[in-house]
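[1] okay, predicted coordinates and the sequence, questions at the end:
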Amino acid sequence: MTTADRACYLAVPVPTSDRPGPWPGVVLVHDAFGPGDDMHEQADWLAAAGYVVVMPDLYGGRSAVRCLKGTFAQLARRQGPVFDQLEAARSALAADDRCTGVVGVIGYCMGGGFALLLAGRPGWSAAGVNYGQVPDDVADVLAGACAVVASFGGRDTSLPGAATKLRAAADAAGVTADVHEYPRARHGFINRLAAASPLTPMMKVAGVGYDHASAADAKQRILAFFDVHLRGAG
């Protein structure tokens, strides 16, 4: 990697006899809490499965509380430095000798919203959307988009009907998609957020919580999907 290395977390697979490298790449877009330990673990399990993963620090080392409003504003405008940073990460990863040149994106919560928007932009081969915001014009967003694997929680009160909306839009746009809603799961069900944060009260109000069974199944689906659309493309 050559672009803002110190502002990124990089997870590289261990070479094995059946997967010696190079490997497909994945840009991970962190959630609203920033690039903490949980997001590092998300990058690490993808790397263990044979993907070179880079996670840019969208907050530039600043606190989530200071950066949250501005980052969400860029998400709503669909432009700004965050999008430039993610594109720079994709370009640098595709050019890295450890990568096959095929790159996907995965995001969680706020990052899932960015991942969905990026799916319709050039250069991405697959997008993993985990309980990310689904805009009303999602059918337009998905016009010409890459393949999308998405997971939502049935008990996520912040995103009612999101899975149904995304599934219908993908079908209408002719986009290959695996969209699933887990009935028992709440928002953030793949993430283990153990550390206290200034955003913890927001988590309690929104009903955020980890669900092991749903998380395990979602990870299996993501890997199976990426193996087809990222590893297969390589």
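    Noted; the coordinates are in hand. Everything numeric in this text was worked out from a predicted model, so none of it was measured.
[2] going by C-alpha atoms from here, please, whenever you check contacts or count neighbours.
    Will do.
[3] any idea how far residue 194 is from residue 32?
    Applying Cα to Cα, to the nearest Å, the value for residue 194 to residue 32 is 15 Å.
[4] between those two, which has more neighbouring residues?
    residue 32 (20 against 9; other Cα atoms under 10 Å).
[5] ok, the more buried one - contacts?
    By Cα atoms under 8 Å, 6 or more residues apart in numbering, residue 32 lies in contact with 64, 68, 109-111.
[6] cool, residue 167 as well?
    177-179.
[7] one more time with 6 Å
    residue 179 (Cα atoms under 6 Å, 6 or more residues apart in numbering).
[8] tell me which helix or strand it sits in.
    helix 162-173 (DSSP states H and E).
[9] and the angle from the helix or strand that comes right after that helix to helix 162-173?
    Later in the chain than helix 162-173, the nearest helix or strand by DSSP H and E is strand 177-182. With axes from the mean of the first three to the mean of the last three Cα atoms, to 10 degrees defining the directions, strand 177-182 sits at 160 degrees from helix 162-173.
[10] and the comparison structure, right after this:
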Amino acid sequence: MYARRTVLKGAAALPLAAVLADPLLSKAVAATLNEADLVTNGGLNVKGFVAVPEATPAPAIILIHEWWGLNDQIKAVAADFAKAGYVAIAVDLYGGKVATDPETARSYMGQVNGEDAIDTLSSWIDWIKQEPICNGKVATIGWCFGGGWSLNASIARDVDATVIYYGNVARQAADLKELKGPVLGHFAESDQWINHEMVDKFEAEMAKAGKPVTTYWYDAQHGFANPTTARYDREDAALAWERTSAFLAKNL
């Protein structure tokens, strides 16, 4: 117990990127979250992990993991949001499965049922809006696989802000009209999949829908904000996080 407290004390003094880059620190911080069980509107039994700030009621943020699954890094980001004054819910769309190699991650991602994912995300948004720890304002944020689902969740339910890190944004104006709040997107110039062609079309469709969107491009690769991969770009990740923090503070 003493060793764990020592690790947590050290983690509290470190920037988020340093915590995410260290598996021991990420695991220790992730363990501070509260596990929550939820029966979705469609009858699914799902789990999430909740970080609660010192002062409530507070705005809430729904975090959606990368294609790796809900690992300690995403939970640690949720804990950091709680330190900043938000209720943070790290949602699991893989049913507890976590990948450590690209082949397995790709397999898990391919197994996700779209209707179940929307049911899960919508239900978490509905749940937190009714909880006394939430002031009624909600945002979504996701990375990679989760970036696309951050947008999908915001289309399915009214939220106050949406953040997308290099996620699939191939949606039409008819769908985007359902968005309530503004969208912030972070994209990488060297991304071979979430590229300018896709994002330019997304911006055009957002304009048709009359919805506000801000996009930033970084001279980096897909996944540049993840300190655990070789594609991590420290300066761009820090800038994107600064922009994300300001965006959420403004809209929540």
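    Looks like it arrived, so ask away. Quick caveat, the model's predicted, so the values are computed rather than measured.
[11] one step back: and the helix holding residue 167 of structure 1, which residues are buried?
    162-163, 165-167, 169-170, 173 (16 or more other Cα atoms under 10 Å).
[12] so the strand or helix carrying residue 26 of structure 2 matches what in structure 1?
    Assigned by DSSP H and E, residue 26 of structure 2 belongs to helix 23-30. Counting by TM-score structural alignment, helix 23-30 of structure 2 lines up with no residues of structure 1.
[13] what's residue 12 of structure 1 aligned with over in structure 2?
    So, by TM-score structural alignment, residue 12 of structure 1 is matched to residue 52.
[14] and the buried residues of helix 162-173 of structure 1, which two are furthest apart?
    Distances among the buried residues of helix 162-173 of structure 1 were taken as Cα to Cα; the most separated pair is 162 and 173, at 16.4 Å.
[15] quick one: map residue 167 of structure 1 onto structure 2.
    Looks like residue 167 of structure 1 aligns to residue 203 there (TM-score structural alignment).
[16] run a quick neighbour tally on residue 62 of structure 2.
    By other Cα under 10 Å, the residues close to residue 62 of structure 2 number 25.
[17] now swap in residue 214 of structure 2 and tell me
    Residues near residue 214 of structure 2, counting by other Cα under 10 Å: 12.
[18] ok, residue 116 of structure 2 next?
    Neighbours of residue 116 of structure 2 using other Cα under 10 Å come to 15.
[19] return the residue of structure 1 aligned against it.
    Counting by TM-score structural alignment, the partner of residue 116 of structure 2 is residue 81.
[20] and the nearest residue to its match once chain neighbours are set aside, how close does it get to residue 173 of structure 1?
    With sequence-adjacent residues excluded and distances taken as Cα to Cα, 6 or more residues apart in numbering, residue 81 of structure 1 is closest to residue 74, at 7.9 Å. According to Cα to Cα, residue 74 of structure 1 and residue 173 of structure 1 sit 25 Å apart.
[21] who are the packing partners of the next helix or strand along the chain from the helix holding residue 26 of structure 2?
    The first helix or strand that comes after helix 23-30 of structure 2 along the chain, using DSSP H and E, is strand 34-39. For strand 34-39 of structure 2, the elements it packs on are strand 45-51, judged by 3 or more Cα pairs under 6 Å, 6 or more residues apart in numbering; DSSP states H and E.
[22] which strands and helices sit next to the strand it packs on?
    By 3+ Cα pairs under 6 Å, 6+ apart, strand 45-51 of structure 2 packs against strand 34-39, strand 87-91.
[23] buried residues, that strand. List them.
    For strand 45-51 of structure 2, by 16+ other Cα under 10 Å, it's 46-51.
[24] what's the answer for stretch 84-103 of structure 2, then?
    Buried residues in stretch 84-103 of structure 2 (16+ other Cα under 10 Å): 85-94, 98-99.
[25] can you name the two of these that sit furthest apart?
    Going by Cα to Cα, the pair spanning these furthest: 85 and 99, at 30.1 Å.
[26] so which residues of structure 2 form strands?
    34-39, 45-51, 58-64, 87-91, 134-143, 161-165, 183-188, 213-218 (DSSP state E).
[27] could those go into JSON lines alongside distance to residue 177 of structure 2?
    Below are those laid out as JSON lines (distance: least, Cα to Cα, whole Å):
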{"stretch": "strand 34-39", "distance to residue 177 of structure 2": "28"}
{"stretch": "strand 45-51", "distance to residue 177 of structure 2": "29"}
{"stretch": "strand 58-64", "distance to residue 177 of structure 2": "21"}
{"stretch": "strand 87-91", "distance to residue 177 of structure 2": "25"}
{"stretch": "strand 134-143", "distance to residue 177 of structure 2": "17"}
{"stretch": "strand 161-165", "distance to residue 177 of structure 2": "14"}
{"stretch": "strand 183-188", "distance to residue 177 of structure 2": "12"}
{"stretch": "strand 213-218", "distance to residue 177 of structure 2": "12"}
